[in-house]
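> pasting the structure only:
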């Protein structure tokens, strides 16, 4: 996690010759000439952590354009040039995971849906794919936008996301029965048994959350359980990313379902972006992460069962229409998976959420969350000392207590 704003001199390879390759893939008509192009950072500090995102605007001429310029806009996604993230990328192969979603899973999943008259599209169109480089259409020029993570999504937006997520999960279940090889790049867990810099993203923020709770009279009662959990966080998270016998069913998880990876044109029209953390395992992973990063507390409290029923109804409907040959998961199965992977929800709410709703954009730097220097500790305190964080924890901790993990 950190600021990955791109500098043009870091993208010297993204030259006119490479842009010509991209436009040639994009245009249905042979391209005659690239007239001009520009590249600039596509995200602000703190908006994206695991990739460099570059906005590429191009003007070009085709063989049939009679000299008039055509224009196109793309998002170019590349690896972070940083030692810490290079190690994380190597450990988790995040670019290969995302590339295979665009290259293999999406076309197959959408083909299945078309066979039953469903025109669902999961994400942006991938224009050009290469090792370490993903070029996709710029959804913003089509009117899509990202919502405010500090507010969370509204009821209709969450409903739309869960309907699409259910289709994403259901098609993965059907495809896995037909050809498990499709998911071979998504079988490794997202938390490694080997020491990795990513472990510190749980260890140090958890310490800061405990400190925060000690100073909040509404949260102090949870401190002993949090301290106990802190001593076991990594083993617990390794277990979350396992396909163990208590899992009711397995799906391809998006892996990073939160506001900044959901682009809306309106409350019903949503596309998913950023598939780098895709993992084939319990759907409780996606559901926990989505709930504890992106749902306002009133919706979480008052509409949770209704929303989970929406997910289950669509999942069941798609599986039946695609002639899935195994048992169809029930609403109780869905709820069990959320509880079984509840430690993922707890780490999300205590370690990840405060970083996402950070009110101090200047502190959105990777080392504030991955190091234990005095400066990093103080910066974490500033980030976590957020009333919006405390208000959410009060509600979420009641839920974790209810399901027996706090």
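Noted; the coordinates are in hand. Note that the structure is a prediction, hence the values are computed from the model and not measured. Numbering: from 1, shown residues only.

> drop to CA atoms for contacts and neighbour counts, all remaining ones
Noted.

> any idea which element residue 119 lies in?
Following DSSP states H and E, there is no helix or strand that holds residue 119.

> pasting the second one now:
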């Protein structure tokens, strides 16, 4: 497990692995039998973080006749300090951790209290035909563990690649059906938040006050304006050539 501490974060230690195993395993007294690493992230992807994929093979203590595998994907800070600061990784990590640990549990509890007919907690079977489409429903892309101190942050999530999902190639566009499914998913998510704001405004204000605006804030205008101007030049060049 030392390699995970060195690769992911100093805080991603054996205690974190043990906690994940105890939460996810069906065994009464699970022990780690093996840890296997997945393929590395393609160069040029995931600029906000370092992505590590691995799976934990576990069995019941005293017997290895039956095993189970827990697939995990962990996001941690980029090893390059300049990259970490340029893309404000600390801000984005903090927001995401707060969302998984505070915001979504509150929204999920609210929709369950209303006995919603089709709650936002499942992936429809027909979506499985989108083999190369990373369809990240909130509860299925479940946060297994997270830590933040602005130095050793990490977010461990269930790796959906083991459920026949995969990342969409960067040069591939979404088709109409996929786009509509994304819109429907966000429609459900925003419906829950709107209902919570209407029926429990104090609770709604409490959870949103923990988050910060990471893009559309006036204090970031000087950073984003040059970037957007450069992208506009690239877009114009492309349109002229095509």
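Good, I have the coordinates. From a predicted model like this one, the values you see are computed outputs, not experimental measurements.

> care to give me the TM-score?
Aligned and superposed, the two chains score 0.71 in TM-score terms (TM-score structural alignment, normalised by the length of the second structure); 212 aligned residues with a C-alpha RMSD of 3.4 Å.

> how would you label the residue in the first structure sticking out farthest from the centre: helix, strand or coil?
Distance from the C-alpha centroid of the first structure peaks at residue 66, with 42.8 Å (C-alpha atoms, centre = their mean). What DSSP: H, G, I helix; E, B strand; the rest coil gives for residue 66 of the first structure is coil.

> for it, give me its contacts.
Shown in contact with residue 66 of the first structure (C-alpha atoms under 8 Å, 6 or more residues apart in numbering): no residues.

> so how far is residue 18 of the second structure from residue 75 of the second structure?
Distance, residue 75 of the second structure to residue 18 of the second structure, by C-alpha to C-alpha, to the nearest Å: 18 Å.

> which one of these two is surrounded by more residues?
Between residue 75 of the second structure and residue 18, counted using other C-alpha atoms under 10 Å, residue 75 has the larger neighbour count: 21 against 13.

> who touches the more buried one in this structure?
8, 49-52, 154-156.

> filter these by whether they're kept in the first structure.
Of the contacts of residue 75 of the second structure, the contacts whose aligned counterparts also meet in the first structure (both residues aligned by TM-score structural alignment, their matches' C-alpha atoms under 8 Å) are 49-52, 154-156.

> which of those has the most neighbours?
residue 154 (27 neighbours).

> just give me the match in the first structure for it.
Aligned by TM-score structural alignment, residue 154 of the second structure pairs with residue 133 of the first structure.

> please enumerate the helices of the second structure.
Per DSSP state H, the second structure carries helices over the ranges 2-7, 14-24, 81-86, 89-98, 104-113, 176-199, 201-208, 221-241.

> and the gap between the counterpart of residue 36 of the second structure in the first structure and residue 52 of the first structure?
When the first structure is aligned by TM-score structural alignment, the residue opposite residue 36 of the second structure is residue 38. Distance, residue 38 of the first structure to residue 52 of the first structure, using C-alpha to C-alpha: 16 Å.

> what comes up buried for stretch 223-242 of the second structure?
When neighbours are counted by 16 or more other C-alpha atoms under 10 Å, no buried residue of stretch 223-242 of the second structure is found.

> actually stretch 163-171 of the second structure, not the one I typed
Those would be 165-166, for stretch 163-171 of the second structure by 16+ other C-alpha under 10 Å.

> again, but for stretch 87-105 of the second structure
Within stretch 87-105 of the second structure, judged by 16+ other C-alpha under 10 Å, the buried ones are 89-90, 92-100, 102-104.

> and of those residues, the nearest to residue 163 of the second structure?
residue 100 (20.9 Å; C-alpha to C-alpha).

> now the strands for the stretch 201-350 of the first structure?
251-253, 262-264, 270-272, 279-281 (DSSP state E, counting those that start in this stretch).

> what's the closest of the helices of the second structure to residue 166 of the second structure?
Nearest of the helices of the second structure (C-alpha to C-alpha): helix 176-199, 13.9 Å.

> now the strands of the stretch 201-350 of the first structure in TSV, with distance to residue 195 of the first structure?
TSV is the format used below for the strands of the stretch 201-350 of the first structure (distance: least, C-alpha to C-alpha, whole Å):
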stretch	distance to residue 195 of the first structure
strand 251-253	24
strand 262-264	31
strand 270-272	31
strand 279-281	20
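
> can you add distance to residue 397 of the first structure and mean neighbour count and give these back as a markdown table?
Converted to a markdown table, the strands of the stretch 201-350 of the first structure look like this (distance: least, C-alpha to C-alpha, whole Å; neighbours: other C-alpha atoms under 10 Å):
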| stretch | distance to residue 397 of the first structure | mean neighbour count |
| --- | --- | --- |
| strand 251-253 | 24 | 25 |
| strand 262-264 | 26 | 22 |
| strand 270-272 | 28 | 22 |
| strand 279-281 | 25 | 26 |
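
> nearest to residue 288 of the first structure, out of those?
strand 251-253 (11.2 Å).

> so where is that closest one in the second structure?
Using TM-score structural alignment, strand 251-253 of the first structure pairs with nothing in the second structure.

> out of the strands of the stretch 201-350 of the first structure, which is closest to residue 6 of the first structure?
Comparing the strands of the stretch 201-350 of the first structure by C-alpha to C-alpha, strand 262-264 comes nearest, at 21.8 Å.

> who are the packing partners of the closest one?
strand 145-146, strand 270-272 (3 or more C-alpha pairs under 8 Å, 6 or more residues apart in numbering; DSSP states H and E).

> which stretch of the second structure is the first one matched to in the alignment?
The alignment of strand 145-146 of the first structure onto the second structure (TM-score structural alignment) spans residues 166-167.

> got it, and the last one?
Strand 270-272 of the first structure falls opposite no residue of the second structure when the two are matched by TM-score structural alignment.
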